[in-house]
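Asker: What follows is a predicted protein model with its sequence.
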Amino acid sequence: MNKTVNGIARPLRGELTVPGDKSISHRAVMLGALSEGTTHVKGFLNGADCLSTIGCFRNLGIDIELSEDETEVTIHGKGLQGLNACNGTLDCGNSGTTTRLISGILSAQNFDSELTGDESIQKRPMKRIMKPLGEMGADITSVRGNDCAPLHIHGKPLHGITYESPVASAQVKSAILLAGLYADGTTTVIEPALSRDHSERMLTALGANVSTRKLPDGRAEISIEHCDKLVAPKEVLEIPGDISSAAYFISAALLVPGSDVIIRNVGINPTRDGIIEAYLSMGADITFENKRLSGSEDVADIHVRYTEGLHGAEIGGSLIPRLIDELPVIAAVAAGASGKTYIRDAAELKVKESNRIAVMVDGLGKVGIKASETEDGMIIEGQGSALSLNSAEIDTHKDHRIAMTFAVLALAGSGSTEVTLRDADCINISYPTFYEDLGKL
């Protein structure tokens, strides 16, 4: 499906609640399945990726109930040893989170499994989890010998290791920690910087022994002990709104003059709120209201006002793991800032659903924004408040974050600006109601 988005001449105003956090939704299903007892979840993200996780665990013998609107989930856990072999291949769809995290769990089972996914997943690198899991004793092979899915996993007993990860990746870390639940002894991951910590928070809440400390050189050390059991939470697990989804409305309000938007009930976990820090460094008017704790996660309402005079910034280093998924839309906002914005240390963008560096630079160029690729990021030459956009057709490469980014940027054009998005329905991966919600503002 293609979709055309026009520039608008009026500000965005109003309040909005975005769907539940994608990362937490995945983990709620996985850890609920491995817990003893029943886990009740509200605010589940009913995007295709999270539904792929549900499908995989149903095929592993877990009874999972979904409400009619698929935002409430009941998981009847069977404990750490309760999974059954799947009679067939587990389909992870487009979800890298499903593929990588479930590999850590399946590595320790007493049966064999095979994982696959769509065309995109079959091109995404899996060596980054195969290597550390292999060091723990796992037997994982790439069926085609290219270090990508399909993967064949021969379940085996595992042992704890200390693994120094070359990248700060929550998916790599979580795969190792989930395997560490089953492994003998202590399993430790050392990251260049602390990546999102939803796994650690939820594992701790369910009874696992997890510790995190910052090393003198700035790296993060996360350890988990062998675990005999996880216990389902007594209270309903309420998943906050996904800051990665809120990012598009925050960004739209910064791009469209006169806008004033509040996004309610957003998770502001400090390992995820890098976009706010980046925008504040560019001069944005953003405030947190009604800050509170929901379960083990920090939550707030985010109030954003259009800010004339945004300026370019340098975004890199330890900030990158805290905003890796938001970098495309940050690049779009940089187009409306004065001066250059430098995005560095973000080579990870090349191995997402698309090469997001190349795709963003190409798309920005098509709408009239000067941008260039670097080895590990991009440079965007902003036009400031005099932002002027060309009409163009953008190939989303079926990447949900590219589609939503250019839908938001298109709004900053004049009334005659038309930006057509190819394969615009790829947003169903993470945010099926995105276009409707954008329309509400």
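Answerer: Done, it's in. Residues are numbered from 1 along each chain as shown.
Asker: CA atoms for contacts and neighbours, from now on please.
Answerer: OK.
Asker: The closest residue to Ile380 other than its chain neighbours: what secondary structure?
Answerer: Excluding the flanking residues, the one nearest Ile380 by Cα to Cα, 6 or more residues apart in numbering is Ala371, at 4.4 Å. Classification of Ala371 using DSSP: H, G, I helix; E, B strand; the rest coil returns strand.
Asker: residues in contact with Ala371?
Answerer: Each residue near Ala371 by Cα atoms under 8 Å, 6 or more residues apart in numbering is listed here: Val361, Leu364, Gly365, Met378, Ile379, Ile380, Glu381.
Asker: Kindly confirm whether my reading is correct that His198 touches Asp21.
Answerer: No: counting by Cα atoms under 8 Å, His198 does not reach Asp21; the two are 10.3 Å apart.
Asker: Against that first model, consider the following:
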Amino acid sequence: MRVEPMHRIVGHMAVPGDKSISHRAVLLGALCDGETRVTGFGRSADTEATIEAVRALGITVYEYDDETLHVFGKGLRGLGAPAKPIDCRNAGTLVRLLAGMLAGQEGQRFTLTGDASLSARPMGRVTEPLRLMGAAVESEDGHLPLVIEGRPLHAVTYELPVASAQVKSAILLAGLSADGETTVVEPVPTRDHTELMLAAAGATIVRRQTSVSVRPAARLALGEIEIPGDFSSAAPFIVAATLVPGSELHIHGVNLNPRRTGLLGILARMGANVTVYNRRQIAGEPAGDLEVRSADLVATAVTGAEVPSAIDELPLFVLAASCAHGDSVLRGAGELRAKESDRIEATADALRALGQHVRAVDDGFRIRGVPARPHGGRIASRGDHRIAMLGAIAALASRRGVEIEDAECVAVSFPGFFELLDSLRREAAE
């Protein structure tokens, strides 16, 4: 697919519901007693895999339209093992959270599989704490498939060796069935959607500065969940409007959970012009509208402490830094090498192909900023939705446009990405 440059980006837009919260709404809805009504659902290949997974476990999910679901839960111990393996496709959030949910389903045996990309991603970081809790989990040398036999679980205090909201969530979900208080200690704070939703469902959650605990639950009930717009889906357009001169873009109803919006802080110290207005709560999550105007950027250093709150947006930061004044550095982001692709190498290769000065290091990047439009060219997405979107945003800011190989992979998280981009192009032309 070829994406052409834009002379300016103007208008108003909204993005799909938050993917992380959408996963959790369906998964926790399956564990609730009775009906959970979900509005603003972020439909994508990943979240559709979550719907199919809970259906395989015996849960009825009624889809009124793309954004409205009713999940009819069967309680904390009501999931049934299907005759066939549960295919998690490419959804890392799904497979890790599901492992925690299933570990305490006593007397049941489950097999979790995925596509080639997911099967290459490490699962040891989630199987280790579950085994410490007494779970029977087998893997293929630390990779999929996972075979889980539900057993009685024991409460643990587990210190995460690497900050991971997915692993934290798996342990907390397993802790719902454990015999005491289960605690996860984090090296730095990560996304807290799971603990927020568990608390809303009636679970006993204790949150501290560096840890979170859950006690076993008798029942959960959510009732209704409205899902705010996905910040990770808004982020490409934030960076595009920042880089393309003459831009003024409004993005409405975006999730502004501070554990998700690290990119905003990074861009702010680079000189970006992003204003938050109409702040409000949506389903217990902070949300608001964003006004983004184009700005000249200056270099910055991003540390490991900032990585968890900006993990999905770091390739976009590298693009922004490559167009800034001065030299930037990003360290402590080794986790990027274990995503759908090796995102450190994929990002560096893609941006160098467009004429940018980006060098990969073991756990991040060194970037020489040149305050000019990228030349343009051709990039390989490597089947990674974040890299495909990175190429499209670089194209908008480029001189000659960008050809993106396997651009269709954006459907993993944002099926309507290119349609939304085209609508902004039409609005700018009016």
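Answerer: The structure has been received and is ready for your questions. A quick note: this is a predicted structure, and the numbers were derived from the prediction, not measured.
Asker: TM-score for the pair, please.
Answerer: Comparison of the two superposed chains (TM-score structural alignment, normalised by the length of structure 2) gives a TM-score of 0.97, and 423 aligned residues with a Cα RMSD of 0.9 Å.
Asker: Give the aligned equivalent of the residue nearest to Ile380 of structure 1 in structure 2.
Answerer: Under the alignment (TM-score structural alignment), Ala371 of structure 1 pairs with Val358 of structure 2.
Asker: gap between its match and Ile344 of structure 2?
Answerer: To Ile344 of structure 2, Val358 of structure 2 is 10 Å away according to Cα to Cα, to the nearest Å.
Asker: Which neighbours do these two have in common?
Answerer: Phe365.
Asker: okay, stretch 186-199 of structure 2 sits on what stretch of structure 1?
Answerer: Counting by TM-score structural alignment, stretch 186-199 of structure 2 corresponds to 191-204 in structure 1.
Asker: How about residues contacting that stretch?
Answerer: 23-24, 27-28, 31, 164-170, 174, 209-210, 218-221, 230, 271-272, 296-297, 318, 321-322.
Asker: repeat that with 7 Å
Answerer: Under the criterion Cα atoms under 7 Å, 6 or more residues apart in numbering, residues 24, 27, 164-170, 174, 210, 218-221, 271-272, 296, 318, 321-322 lie in contact with stretch 191-204 of structure 1.
Asker: So which of the residues you listed are in strands?
Answerer: Using DSSP state E, the members of those that fall within strands are Glu164, Val210, Ala220, Glu221.
Asker: Over in structure 2, tell me which residue corresponds to the first one.
Answerer: So that's Glu164 of structure 1. In structure 2, the residue matched to Glu164 of structure 1 (TM-score structural alignment) is Glu159.
Asker: Could you pull up the contacting residues of its match?
Answerer: Val184, Val185, Glu186.
Asker: Just give me the neighbour total for the equivalent of Glu226 of structure 2 over in structure 1.
Answerer: When structure 1 is aligned by TM-score structural alignment, Glu226 of structure 2 is paired with Glu238. Other residues lying near Glu238 of structure 1 total 20 when counted by other Cα atoms under 10 Å.
Asker: got it, and Asp141 of structure 2?
Answerer: 10.
Asker: can you check Glu436 of structure 1 too?
Answerer: 9.
Asker: Surely it is within a strand?
Answerer: No: Glu436 of structure 1 sits outside any strand when classified using three-state DSSP, being helix.
Asker: Identify the residue of structure 2 aligned to it.
Answerer: Glu436 of structure 1 maps onto Glu419 in structure 2 when the alignment is built from TM-score structural alignment.
Asker: any idea how far the aligned residue in structure 2 for Ala313 of structure 1 is from Phe317 of structure 2?
Answerer: Ala313 of structure 1 maps onto Thr300 in structure 2, with residues paired by TM-score structural alignment. From Thr300 of structure 2 across to Phe317 of structure 2, the span is 10 Å (Cα to Cα).
Asker: For the match of stretch 186-199 of structure 2, measure first residue to last.
Answerer: With Cα to Cα as the measure, stretch 191-204 of structure 1 spans 19 Å from end to end.
Asker: What is the neighbour count of the equivalent of Arg356 of structure 1 over in structure 2?
Answerer: Residue pairing (TM-score structural alignment): Arg356 of structure 1 is matched to Arg343 of structure 2. Neighbour count of Arg343 of structure 2, defined by other Cα under 10 Å: 26.
Asker: Check the gap between the match of Glu226 of structure 2 and Leu31 of structure 1 for me.
Answerer: Using Cα to Cα, Glu238 of structure 1 is found at 15 Å from Leu31 of structure 1.
Asker: repeat for Thr162 of structure 1
Answerer: Note on Thr162 of structure 1: its distance to Leu31 of structure 1, by Cα to Cα, is 23 Å.
Asker: Between these two, which is the more surrounded one?
Answerer: A direct count of neighbours by other Cα under 10 Å for Thr162 of structure 1 and Leu31 places Leu31 higher, at 23 against 17.
Asker: element containing that one?
Answerer: With elements taken from DSSP states H and E, the one containing Leu31 of structure 1 is helix 22-34.
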